[in-house]
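Asks: Build me a model:
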Amino acid sequence: MTTTSADPADPRTHLLRYLREARESLLLKLDGLSEYDARRPLTPTGTNVLGLVKHAAFTEHGYFGVVFDQRVEPLSWGFDFEEDNIDMWATPEQSREALVTDLRRVAAHTDRFVGTAPLTTRGRVPWWPAEKAEVTVHQIALHLVAELHRHAGHADIVRELVDGEVGLRSRGNNLPERDTDWWGAYRERVEEAARTFR
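Replies: The predicted model follows:
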């Protein structure tokens, strides 16, 4: 096996960077939240910040464990596939610290594996349809980049609903620096534009 290259032409460099950025963006959304606010459902389907972290660890654990027959340490919680959405929320017995540690441990495994295995290494996703189940490390790393960034976006919106905090990699870093009055007027302008289609 080869080691990770910092060569910008090496796709492995970019895969690892985007995986790390997605995880850190997701974990940033927990900063400063109370236990209640980290866990409470803010959409009709129950989306919550800590549940997204738990789901990210669960997903990454499966894709870079089961799919490539890699031994990954078990998660801090057991699961029953008969219970729908068990990976999308934290039970009272599951601590924030344990779920964050799960994600960091699984991430370290993924980064080592993606950083050293040939990107053409083949695996099989048993929960995908048979015609799509045969995959490569490169393909699953791309899939996970999309999955993690999607959930980091969910977490950004959910966190904004909790306390107004937004930002991709730090608080507000990817938004115009404006005060509350400006944002209120901006939102009203967007609402007025939408009302023309009622």
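Asks: Only C-alpha atoms from now on, for both contacts and neighbour counts.
Replies: Will do.
Asks: So which residues of the protein form strands?
Replies: 122-124, 134-136 (DSSP state E).
Asks: what residues are up against the closest residue in space to N173 that isn't next to it in sequence?
Replies: Distances taken as Cα to Cα, 6 or more residues apart in numbering place G167 nearest to N173, at 5.3 Å, with adjacent residues excluded. When contacts are counted by Cα atoms under 8 Å, 6 or more residues apart in numbering, G167 touches 156, 173-175.
Asks: go again using 10 Å as the cut-off
Replies: Neighbouring residues of G167 by Cα atoms under 10 Å, 6 or more residues apart in numbering: 25, 28-29, 153, 156-157, 159-160, 173-175.
Asks: Export the strands of the chain to TSV and append columns for mean neighbour count and distance to D102.
Replies: As requested, these are arranged in TSV below (neighbours: other Cα atoms under 10 Å; distance: least, Cα to Cα, whole Å):
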stretch	mean neighbour count	distance to D102
strand 122-124	17	23
strand 134-136	16	24
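Asks: Contacts for stretch 171-181, please.
Replies: The contact list for stretch 171-181 (Cα under 10 Å, 6+ apart) reads 28-29, 165-168, 183, 186-187.
Asks: Next, the structure of the following sequence, for comparison with the previous one:
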Amino acid sequence: MAGSCRMIDEFAKDNLHGRLRRDREALLWKLDGLSDLWATEDETRDQIIGFYRRTWEHSDATITALPLDAPGHVPWWPEPCPNTNLFAVMVHVLGESIRHAGHADILREGLDGRTGLRAEHEKQIDDEARAAYCAKIEQAARSAAPIKAY
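Replies: Predicted structure coming up:
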């Protein structure tokens, strides 16, 4: 039984780690060619992305070296959660990465119409079709019955 538990743990860890790697790359792709909104005057885009990639390397080494039940401590997590394990941290980081990639996707589509999970899946939205679709949504919203307060 212990061997099968280790196999399941390794499968779960590999699966979570693979998704995290995929979503990190997706986030960088969505930022490709954009300036940095919250960077200081002396920070460059390359410096910020370099820092992000160095954190990946550290995270990847930690994930590779430790079992899923390895204890951890996240001091800014509320009680009783500061004492946690690698599995919970990986699930949390994956959720955060997906959420931020979604935000970047919304912003990117609004800026230039580029959508997709990764560069190889990129779709360019037809500006005329997009404008017509937005007008259709706006018209539907304006013609909808007002919501009654109860």
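Asks: After superposing, what score do the chains get?
Replies: In this superposition the chains share a TM-score of 0.80, using TM-score structural alignment, normalised by the length of the second structure; 137 aligned residues with a Cα RMSD of 2.2 Å.
Asks: Tell me the residue in the second structure aligned with the residue nearest to N173 of the first structure.
Replies: In the second structure, G167 of the first structure lines up with G116, judged by TM-score structural alignment.
Asks: Over to H154 of the first structure?
Replies: For H154 of the first structure, the residue aligned by TM-score structural alignment is H103.
Asks: residue contacts, that match?
Replies: Applying Cα under 10 Å, 6+ apart to H103 of the second structure gives the contacts 27, 30, 97.
Asks: Could you check how far the last one is from F11 of the second structure?
Replies: The spacing between S97 of the second structure and F11 of the second structure, counted by Cα to Cα, to the nearest Å, is 20 Å.
Asks: can you check the first one too?
Replies: When Cα to Cα is the yardstick, L27 of the second structure and F11 of the second structure sit 24 Å from each other.
Asks: Settle it for me: which of those two has more neighbours?
Replies: Counted by other Cα atoms under 10 Å, L27 of the second structure and F11 do not tie: L27 has more neighbours, with 21 against 12.
Asks: Can you tell me how far that one is from P67 of the second structure?
Replies: 27 Å.
Asks: got it, and R45 of the second structure?
Replies: Distance of R45 of the second structure to P67 of the second structure, computed by Cα to Cα: 34 Å.
Asks: Same check on S59 of the second structure?
Replies: Taking Cα to Cα, one finds S59 of the second structure at 13 Å from P67 of the second structure.
Asks: can you tell me which residues contact I106 of the second structure?
Replies: Counting by Cα under 10 Å, 6+ apart, I106 of the second structure makes contact with 30, 100, 113-115.
Asks: Just give the number of residues close to G33 of the second structure.
Replies: Residue neighbour count, defined by other Cα under 10 Å, stands at 9 for G33 of the second structure.
Asks: err, L161 of the first structure, not the other one
Replies: Burial measure for L161 of the first structure: 13 neighbouring residues, criterion other Cα under 10 Å.
Asks: swap in A185 of the first structure?
Replies: A185 of the first structure has 11 neighbouring residues, counting by other Cα under 10 Å.
Asks: nearest residue to the most centrally placed residue in the first structure other than its sequence neighbours?
Replies: Centrality entry for the first structure: nearest residue to the mean C-alpha point is L148, 3.2 Å, by Cα atoms, centre = their mean. Excluding its sequence neighbours, the residue lying closest to L148 of the first structure (Cα to Cα, 6+ apart) is A22, at 5.6 Å.
Asks: Let me see the contact set for that neighbour.
Replies: Contact partners of A22 of the first structure, counting by Cα under 10 Å, 6+ apart, are 28, 56, 144-153, 168-169.
Asks: could these go into TSV alongside distance to W89 of the first structure?
Replies: Formatted as TSV, those follow (distance: Cα to Cα, whole Å):
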residue	distance to W89 of the first structure
L28	18
A56	11
L144	20
V145	21
A146	21
E147	17
L148	16
H149	18
R150	17
H151	13
A152	15
G153	17
L168	22
R169	23
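Asks: Which of the residues you listed fall in helices?
Replies: Residues of the contacts of A22 of the first structure located in helices (DSSP state H): 28, 56, 144-153.
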